[in-house]
Structure formats: C-alpha cells, structure tokens
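In: okay, predicted coordinates and the sequence, questions at the end:
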Amino acid sequence: MISALKRFLIGRPLKSNELGEQKLNKTKALAILSSDALSSVAYGPEQILIVLVTIGAAAFWYSIPIAVGVLILLTALILSYRQIIFAYPHGGGAYVVSKNNLGVNPGLIAGGSLLVDYILTVAVSVSAGTDAITSAFPTLHKFNVEIAIVFVILITILNLRGVTESASILAYPVYLFVFALFILIGVGIYNILTGGVSPELHPKIGTPVTGISLFILLRAFASGSSALTGVEAISNAIPNFKDPAPNNASKTLMMMGALLAILFSGIIYLAYYYGITPRAEVTVVSQIAEETFGRNFMYFFIQGTTALILILAANTGYSAFPLLAVNLAKDKFIPRMFLIRGDRLGYSNGIIILAVTSIILIIAFQAETEHLIPLYAIGVFIPFTLSQTGMIVKWIREKPQGWLPKLIINTIGAMISFIVTMMFFLTKFSQVWSVLVFLPIILFVFYRIRKHYEAVGDQLRLTTCEPLMAIEGNVLIVPVAGMTNVVANSINYAKSLSQDQIIAVYVSFERDDEKNFEEKWKKWQPDVRLVTLHSHYRSIINPLTKFVDTIEHKASDANYRVTVIIPQFIPKKGWHNILHNQSSLLIRASLLFRRNVIITTVPYHLKK
C-alpha cells in the first residue's frame, strides 16, 4: 500500500540513463530558479519606503537614487556570477569559489549560510504567500500554519517527482506574475505619460529633506537590497541545465537579471510617482495596482499572481539546496546521504530534509516569519561578499587574458555587498545577531562530521595498521521462547554452521517454568545444550545480554567469535506486526553495539 501511494504521488522510478531527460532548458530553468529573486519585487521596493517614511513623505524621492544603487549592485552580482558559472561549471557557487580561493573556513561559512538561507527561503516565502491568501479571506487566518504546511508538502511532492516535471507545472505561475507586472508597469507609465496621474502626488527629485543622513540612506539601500536574494541560485544549480550547461546557465542568469531590473525599477518608479506610502495592512504593489486599475479583475489578477509567486519562491530553495548539499557532502562536511539520487533522479534526501526543517520553522514561528527577513537577507549577502572576494583573489592569482575588467566588476560587487552586510548588522542587530551564534555552531558540526568520515576511512582501509583478529571458530547462542517451528527453524540453521558450539538460552520468570522447559527440551533437542536464566525483574534483555557478555569474554580468549542467532517470525501482512511484542527486535537492538558479537536473524514466514 505504501509503495502504491509512493508511485501515485511521485511517479514511476526512472533509470539512471534517463538523467539527461531530467535536465532543464532555459525557459523552465528561468521559472524555477528565478522565482525567489523575482518574488522579491513584491517586497524589496517596499522595504526602501519603510525606512524613508521615518523621515517623512518628502524623502520618498530618494527611493530613485537608492534604486539606482541597488541596480548597480545587481549588475555587479549578475556579471560576477556569470564569471563564476564559467569558472566553476560543475556548480557549487559561493561555497566552491570561497573554498578554492579563500580557504576551507570561508567556504564553509558561505556554504553554511546558504544552507540556512534556503531553509529560510522556503519558510518565509510560503508564510508570506499564505498571508496574502488569508488577507483576502480573513476567516482562514487562524489556519495560517496548517495552510503553509500544506503548501510546503505540495511543493515537496512536486520536486520529488523530478526537476522537469516540477518545472513544467511551476513555470506557469511565475510567467503569469511577470506578465501581470509588465501590464501593471506598462499601464502605469502610460497613465503618467498621458497625464492620468497628478504630478502633485510626489515630491520633486532634489527637494531638500530635513533629517536625512547618510546612515538613513545606507539603511534604506541595505533594506532594498533584500530584493537581490536568490540571484546566486543559478550558479549553484548548473548541473540541472541541459548541455552546454554553462552557456545555458549564463543566458538564464542574464535574463533573470534583466527581468529583475525592469520589474524592480518599474515598481519603484510607480510607487514614487503615485506617492505611495507603505501601510501595514496593504502592500505597495497592491496600492499601485488599485491606483492603476481600481478594484477590478486586473487588480485581483495581480494580487493572485503575487501570492502565487511568493509561495513558489520556495522552489528556488528546493532547486539549489540539494545541489549545494551535494558539494558539501562530496567534501565530507555533511552526511553522505545527500549524494544519493532518488527514484526520480533528484537528490530526494536533500529535498525532504529541506521540507522538514522548513515546516519546523513555520510551526515554531506560527507562520509569522516577517522578522526572519533580515536574517534571510544577511544569510545570502555573506556568501555574496565571500564569493566576490574569492573571485578577486582568483583573478589576481591567475591573471588570465582580460582579467582586469573582471577584477573591477568583482571588486565593486564585493565592496557593495560588504557595505550591505555591515548595514544589516548595524541597523538590525537585534534580528540578525543569531548569525554570529549559528555560523560557529555550523562550522563545528561540519568539522565533526568530516573528522568522523576521516576516522572511518582510516579504519576501513586494507592498509590499516590495526591487525584483524584471527577467528578459530564460532559459539552460537540461540535465544528461545518456547518449542515452536520458529525455534526449530533457527536451531536447524545453527546446526548447519556448527554441531558442537550451540547454546540455546531460555529466560524464565517463574522457577517452575524452568524445570518444565528443561525436561521438555531434553526430549525435543537432546543434542543441543540448554541454559536457563531466571529473571527477577521480568526482563528478557538484561539476563540475556549479561550471559552473552560472559560467553563473549571467555570465547575471545580462545579466538572464538560469538554469534547470536535470533528466531523471528514474519507475519503475512505488515499490520499484523503491531499485534506482537517484537522481542526479537529488542534483543537485536540491545546487542547491536557489542564489539565482538555477531547478530543473525533467521526469519520464519507465516502463511496465513
């Protein structure tokens, strides 16, 4: 039944040679890898105005030069990540660049920051999209957490079905959002050019503003730069592209940059010209749409596609998190299970872990993750800064042909990214201080995992200096609970291995049971030695493990190994297991970590 449900939800398993069919073309890749960056248009411009409104509406004209600064940073990042795509065509993005050029620790800081950032991407995006839906239907507000979890599960199932299938479905809402905003910006600019919008609604550019300062402007710039989260996702996901992967990834990145620049600057310009003031209950995009179209179909179309893109922004995390995890797992800094492809050739373990951790965050913060947005933004600007710096080191060290313009691009990107990072720390320290705690913890965990894998590797090599113990023979211990076909099956198996060193062990709770069982055993299996153990506390495990330890100690002196053969019957139907006490599983679990004890389960399959 479970297998049938899995097939229904995820689809049939794919052969390894079908991997090429799971690669993305540019159209689908643009949709699923740009959803995070494009969705930030819905809140990035608003973040600038929220800072400027503290000075007054007269300061809103500063949103235009601040937006120009954001676009300069976007250009530097796009050009830089384009260089990263060709320099590191196997993916890994900021982690690989930082590790190769700045060292392991900076690489792990970048990688760890991005892993956490992708988890936050899913939690924040889904929660924001849920808020947009429940704002339209207030009666659903009390179910925010449940709705957000359902969305996470649906997106997870889509991604488990494979990259191309999820892209085929999720591409439509992304392109609908882009289409809706192009209409909004186009009609808005047409209204402005035809005099449909009064120029009195906004302050003129250059109007003197009392109380404005460089600190306020930098703070607004840093807040607006949150619109650039997700720009790095394409460089992490190069292996998902059809060949030639670097060329296709580069073209997709440039297209994403162009779309983001047009949409971001268009919303900023309309918000300025319309004199939009940010309000807690209504988003800036909603106000612009209402001013442009009124409360008609187009207004609700724009709001609906905005809600969808906010939810589907989570898909960028699902695309980039597993591939980043693969690079970290290859270097043995996280568990190797992240290297395994699932039935549909996706890295399903990474997808599932991302979903589970995101759901935990949603529950912990009751789907109200607004105060996580600064943490979410700084989690990506730290890797931005490190990757740009890493590329600076690469160009200075290698000096390839035409390296000077590339160096200038990366230097500008690194400086601006560093300024944004510092501004987040200075202006929102109460919300981002946890970065200073979790990054050292993540590094500690990475190194502990790496140390474990290195220790395991040293011990598993044939060249290890630790000599293997010579084995002269086996002592076979068979725990028995009665005289049944299950026990007879296990005794016969034990006899096939050894005729002399077999010990059957029976644990009794009553003295009378011991004598009765011994008498019956002598008649049933006279050639197999029986040891009866009395349990004062009605426990099978404690007396049995003490007996095994005693035999193991004596056997090791003679270079003998102890093998515990556990009889176990297997019911015909899986649900029948809950009707039995599973003593065999408990015995196995209690003996599993005994150093020189081998455990063998002999199954006896029931037929009805």
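Out: Received, thanks. Numbers count the residues shown, from 1 in each chain.
In: could you use CA atoms for every contact and neighbour count after this?
Out: Noted.
In: how far away from the center of its chain is the helix or strand containing residue 547?
Out: Residue 547 is located in helix 541-557, with elements delineated by DSSP states H and E. Mean-position distance between helix 541-557 and its chain equals 44 Å (C-alpha atoms, centre = their mean, to the nearest Å).
In: and here's the other structure:
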Amino acid sequence: MNLLYLKRLFLGRPLSNDEAPHEHIPKWKALAVLSSDALSSVAYATEEVLIPLVLFASAAIVWSLPIAFAVAALLIILTLSYRQTIQAYPNGGGAYIVAKDNLGEHAGLVAGAALLIDYVLTVAVSVAAGVENITSAFPVLYSHRVLLGSSMIIIIMLINLRGVRESATIFAFPTYFFVFSFIVLILSGMWQLFTGTITSAAPIVHEVYPSIPIFLLLRAFSSGCVALTGIEAISNAVPIFQPPHQRNAKITMAWMAVILGIFFLCITLLSHVYGITPKEGETVISLLARMVFGNSFLYYAIPISTALILLLAANTSYAGFPSLNSLIAADRFLPRQLRSRGDRLVFSNGIIGLSISAIVLLILFKGKTHRLIPLYSVGVFVSFTLSQAGMVLYHFKHKKPGWMTSSFFNALGAVTTCVVLGVVVSTKFIHGAWLVAFLIPSMVLVFTRIHRHYLLVGKELTLIGQLPSPEELKPVKHTVIIPVSGIHRGILEALRYALTISTDVKACYIEFDPETTERLKVQWQDWAPHIPLEVIKSPYRAVVRPLLRYIDRVEHATGSEMVTVIIPEFVTKKWYHNFLHNQTALFIRTALLFKPRKVVTTVHYHLRKT
C-alpha cells in the first residue's frame, strides 16, 4: 500500500485508454518538448567549433563564421528534407520506419540502432552541458557534476513518467525562458557592437583568412554539426500534435529551424567579434554573457536558462527513445515488454532504460561534455543519411503530386549528410567515434538474434496447419509432490489443496538432523497419516539438488505425464519481515522452471498478526 501511495504521489493516477486523445499537444508546447534538444545545442555548438581551431592557433578562429554558415546551410537542407518526411509519414517518420520500409530490414535496424545510441547520448550530453553551465556560474559545484547530472536525469525521468501532456506543460516555461534570454543576449551584444560601446576584437569579414590544414577545417565543421542534433525529433513524433497533425508539425519544424539558425549564427558572430576563446571551467556562453552584461542579474539569467534548456533537452529523447523502442519491439527485434504503455499512457520501461543508460555514460565519461561530443554525431548522421535516402526511394515508388521536387530535396539531404558522416567518422574516429561505429553493428546483431528467438518460439507454439483433436484436451495423469520443512498450519493448507487436485499425493522431507526427522515422523502420523512422507537424506545439507533427484525418481516410477510440485509458503503481515525467513522456495521454483513437464504451485498461508 505504501509503495502504491508513493507511485501515485510521484506519477499521478492511472490514465485509461479513452484518455489517450487528450494527450495531444498544441504547437507551442510541441516546440518546447521536441525542439529543446536542437535549440539547446546552441549552448555548446559554437564552443565545439572553436576548440579545434584555437588548439591549432588563435588566429585560426576567424574561420568560425564561415564554418557556422556552412552548418546553417546544412540546417536549411535538412529542414526542407524532413518536411517531406512529415508529409509522407503522418504516423511518425523516424529513420527506422523510413529506412525499413524503403531500404529494407537491415537498413532499418542500422538506423534504429543509430537513433537509440543518439537518444542516449542526447540525454548524457545535454545534462552534462547543463551542469557545466551551472558550475560556470557556481564553481564550488564543479567537483559534484556527476552527482548533479545523475540527479537531474532522475528528476526528468519522473516528470516523463507522469505523461506527455504534463511533461510538455512543465517544460514549456524553461524553453521559452531560454529563448527570451538569448534574444536579450544577442540584441544587447549587437547593440553594444554597433553603437561602439565595446571595441570589436576582430572584423566580421576578413579580407584574408589564415591558411590552416583542410583536415582541421573539416574537424571544426564536424564538431559544429552538433547544432543539428535533434532536428529530426518533430518528424518522429507527428502523432502527438493536435489535428491537423502534419500541418502543425511542419509549422513547428519551421519555427525551430529559424530560431536555431539565427541563434547559432549570432552567438558565433558575437563570440568572434568579442574575441572569446574557450576556457577551462567556464563555457563560451558564460564568457560572452559576462562580457555583455558584466556581473549583473542578467548575466546569471543566461547560464541558468542555458542550464535549464540543456537539462530539458534530454526530454526530446524521452519523447523519441521509448517510442522507437516500442516500434522495434513491435517488429520483434527487442523484448516485447518495451511495447507496453504504463499507467500514464507512456512507455515506462523505455523511459527507465534510457535514464539508466544515460547515467552510466555520465559516470564513465565523468560528466564532461567534450569527451561525449565525439560519440554524438556519428549516430545522428547515420540516421539522417538512411532516412533521406529512404525518402528518395519512397518518392520514386509512389510518385505523388510534386514528387520530383520532394525527391530533389531528400536526395540533396542524403548526399549532404552522407558527406558529413564521412567527415565526422574520419575526423573523430580516434577520439571516440570508433565506439559508436562498433556499437551500431553489435546492436544490429542483438536485434537479429532476438528476432530469431521470437520466430522460433512462434514456430513451436503455433497451431496453424494443425486440425483440432479431442486428444489435445485429454486429462493428464499427474502426481503431486509437496516438499515440507516440518508440520504447521501452512503445510496443512498445502496438503488440503493437494488432495483436491490429485489422488496421488506425496510429501518429502530433506533430512539434516535424524532427531528432528524422528520428531517430524511422529507429528506426521498425528496430522496426515494417509499421505506418504518420504525422507531424503542430505549429508551435504543441500536442498534443491536432492529434491530434484527425488522428483525425477517419482516421475519415472509412476509414469506420470505431469508432476505438480506444491510449495507451502507463509506470508508475514509486514512485507519487510519476509526477509527474515528462509527463501528456499525461491530457489526451488527457479530450478524447476527449466524442467519439462513440471508444474509449480505456491500455496500461501497469510499470518494475521505477525
């Protein structure tokens, strides 16, 4: 009762299936839920571009603006491409569905594996970056960043377990607080720049750009592409929009792309002209805000809003990861438990699994964003490429009105993201991308093994192709065996039940001490003289193995088609008192689970006072 009360307190009352339509959300809430991942990348994308440049030479950071424009151009291409996906797949056009339907099963599994990895990394990276912004403003918390991050993930998990509509309402304020704060930061920075309040550290456009290795430029570009992570989330979640689903999803995607593009370009521009370079212990966003606002309250609004949006950016994964798990599980490539919705009409198992995986990553990488980023982009661009390539084939197969224009945008997106994927893998392979490159085929292998298992199980259980026969329901001859530890009320309850289901009932006792055995025999004659009691000697004090041998002997001697083992068990009034009692019954049930033609029944005797 106490556990149920706590569950209701934290998660709320159960929702019926009839309440599912009310879980649809309007565009302004969807922007908060589904765009927080993409928008939050503004907080670290500029810094990721600057880090490889400044490591080469401080003069190389002048390339940050051209790189930012290249990333913005890729954003436009992907936005146009995913609008076609929304139109073609009104039930959610994630990379898994698109690739599986158009490129084949294995391509779909690769896309699914890449997306699952991406979702987990999104939570880990977003939370780690959010905590870094908090510690930038409050350095005393720096050494506790892993604990802070893990706590934040648990809080986000609990909010998401409450349901889609409630989480959208909760997350709307931090998202719009972030948007408003950055608008103030950008306008204030631009105003100071154009009014001459501050002296520009560098011109916006340079007549001559320093010569740097092409590989370094590509690495900086691939790092900046983290700004594009999460933009596919809207196309994956079209059904959660209020009707008309597709139109609202496309409008929301346009809003997200405009906000993301403007923010990323402006933050990179301001960082360039203010002469900001990455610094250990403080983020680029914090440095920029400090230069624009000083140490006023407006400065603290920036890292706080940034931390909030980064922490809540993880919510994009909580919308996508469980749903994708459900789709893959429905195709029998993941355990079926992941298909089921919980009390609050969300995929609870997927939400919990995502949280645990992200916490493990935070611990392994010590909560440092820069260590996690190299793992981040590979899965993203694998799914981008497969999704866009699948859409090209979709248009050629269906040839709906305007298919040539749509296929052009998707083909452009596929080619572009494929090139970027090659750049990301080649520039970040030794920095951690190799791990994702290893995990994706490993996960596909696991998917196929799970699928094979379900197919074999179905083949063995199916009745298709067989004619009904009365022999199938003919009663079986079975013997009942009751292992006993003594004689008490719980044992008597089990004996009574055994006599109601069979005329062939046997009791057995594992002997450790001959004197105890003799006392039991006397008591047995008083209470159950008509039921035979077999004493099994166990000189090595084992219980399970001698019992299993006895069951096999009885089965062979009686010729029974089925052996029912009844386990008497008393239950204490208070649940935690059960830990004080021998748990032998659990080991017996576990051992018999893998024995064919054995039925295990537990007869509980509930204590009233203790």
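Out: That came through, no problem. Nothing here was measured: the structure is a model prediction, and the numbers come from that model.
In: any idea what the TM-score is?
Out: Superposed pair, TM-score by TM-score structural alignment, normalised by the length of the first structure: 0.95. Supporting alignment: 604 aligned residues with a C-alpha RMSD of 2.0 Å.
In: list the residues that contact residue 235 of the first structure.
Out: 81-82, 84-85, 91-93, 249 (C-alpha atoms under 8 Å, 6 or more residues apart in numbering).
In: these two touch, right, residue 90 of the second structure and residue 238?
Out: Yes: taking contacts as C-alpha atoms under 8 Å, residue 90 of the second structure lies within contact range of residue 238: 6.1 Å.
In: so which of these two has more stuff around it?
Out: Of the pair residue 90 of the second structure and residue 238, residue 238 is the one with more neighbours under other C-alpha atoms under 10 Å, namely 27 against 18.
In: quick check: closest non-adjacent residue to the residue mapped onto that one from the first structure.
Out: When the first structure is aligned by TM-score structural alignment, the residue opposite residue 238 of the second structure is residue 238. Nearest residue to residue 238 of the first structure in three dimensions, chain neighbours excluded: residue 91, at 5.1 Å (C-alpha to C-alpha, 6 or more residues apart in numbering).
In: is that neighbour in a helix, a strand, or coil?
Out: coil (DSSP: H, G, I helix; E, B strand; the rest coil).
In: roughly how far does it sit from residue 82 of the first structure?
Out: Using C-alpha to C-alpha, to the nearest Å, one gets 12 Å for the distance from residue 91 of the first structure to residue 82 of the first structure.
In: swap in residue 186 of the first structure?
Out: Distance from residue 186 of the first structure to residue 82 of the first structure, by C-alpha to C-alpha: 29 Å.
In: same thing with residue 413 of the first structure?
Out: Residue 413 of the first structure is 13 Å from residue 82 of the first structure, by C-alpha to C-alpha.
In: now the strands for the stretch 101-250 of the second structure?
Out: Read by DSSP state E, counting those that start in this stretch, the stretch 101-250 of the second structure holds no strands at all.
In: pick the one among the contacts of residue 235 of the first structure closest to residue 591 of the first structure.
Out: Set against residue 591 of the first structure, the nearest of the contacts of residue 235 of the first structure by C-alpha to C-alpha is residue 92 (42.0 Å).
In: list the contacts for the residue nearest to residue 238 of the first structure?
Out: So residue 91 of the first structure contacts 85, 235-239, 323-324 (C-alpha under 8 Å, 6+ apart).
In: now do residue 93 of the second structure
Out: 85-86, 235-238.
In: mind putting the residues you listed into JSON lines with distance to residue 197 of the second structure?
Out: Putting these into JSON lines (distance: C-alpha to C-alpha, whole Å) gives the following:
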{"residue": "85", "distance to residue 197 of the second structure": "46"}
{"residue": "86", "distance to residue 197 of the second structure": "46"}
{"residue": "235", "distance to residue 197 of the second structure": "43"}
{"residue": "236", "distance to residue 197 of the second structure": "45"}
{"residue": "237", "distance to residue 197 of the second structure": "45"}
{"residue": "238", "distance to residue 197 of the second structure": "46"}
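In: those residues in helices, which ones?
Out: Those of the contacts of residue 93 of the second structure mapping onto helices are 85-86, 235-236, per DSSP state H.
In: which among those residues count as buried?
Out: Among these, those classed as buried by 16 or more other C-alpha atoms under 10 Å are 85-86, 235-236.
In: in those, find the pair that's most separated.
Out: Maximum pairwise distance among those (C-alpha to C-alpha): 9.1 Å, between 85 and 236.
In: tell me which stretches of the stretch 151-300 of the first structure form helices.
Out: In the stretch 151-300 of the first structure, the helices defined using DSSP state H, counting those that start in this stretch lie at 163-193, 214-224, 233-236, 245-273, 284-293, 297-312.
In: hey, what's in contact with both of residue 90 and residue 238 of the second structure?
Out: Joint contacts of residue 90 of the second structure and residue 238 (C-alpha under 8 Å, 6+ apart) are 245-246.
In: center of the second structure, which residue is that?
Out: residue 354 (2.6 Å; C-alpha atoms, centre = their mean).
In: could you find the closest non-adjacent residue to it?
Out: Per C-alpha to C-alpha, 6+ apart, closest to residue 354 of the second structure is residue 120, 6.1 Å.
In: ok, now residue 330 of the second structure?
Out: With C-alpha to C-alpha, 6+ apart, the residue lying closest to residue 330 of the second structure is residue 339, at 6.2 Å.
In: neighbours of the counterpart of that neighbour in the first structure, how many?
Out: Taking TM-score structural alignment, residue 339 of the second structure has residue 339 as its aligned residue in the first structure. Applying other C-alpha under 10 Å, we find 21 residues neighbouring residue 339 of the first structure.
In: any idea how far residue 339 of the first structure lies from residue 300 of the first structure?
Out: 43 Å.
In: and what of residue 10 of the first structure?
Out: Distance from residue 10 of the first structure to residue 300 of the first structure, by C-alpha to C-alpha: 33 Å.
In: can you tell me which helix in the first structure is longest?
Out: The first structure, longest helix under DSSP H: helix 104-136.
In: gap between residue 402 of the second structure and residue 246 of the second structure?
Out: 17 Å.
In: likewise residue 199 of the second structure?
Out: 47 Å.
In: these two: which is more packed in?
Out: residue 246 (23 against 12).
In: quick one: that one and residue 237 touch, right?
Out: No: with contacts counted by C-alpha under 8 Å, residue 246 of the second structure stays clear of residue 237, the gap being 10.1 Å.
In: what helix or strand is residue 605 of the second structure on?
Out: Short version, using DSSP H and E: residue 605 of the second structure is in strand 598-606.
In: which elements pack onto that strand?
Out: Packing partners of strand 598-606 of the second structure (3 or more C-alpha pairs under 8 Å, 6 or more residues apart in numbering; DSSP states H and E): helix 489-501, strand 562-571, helix 584-593.
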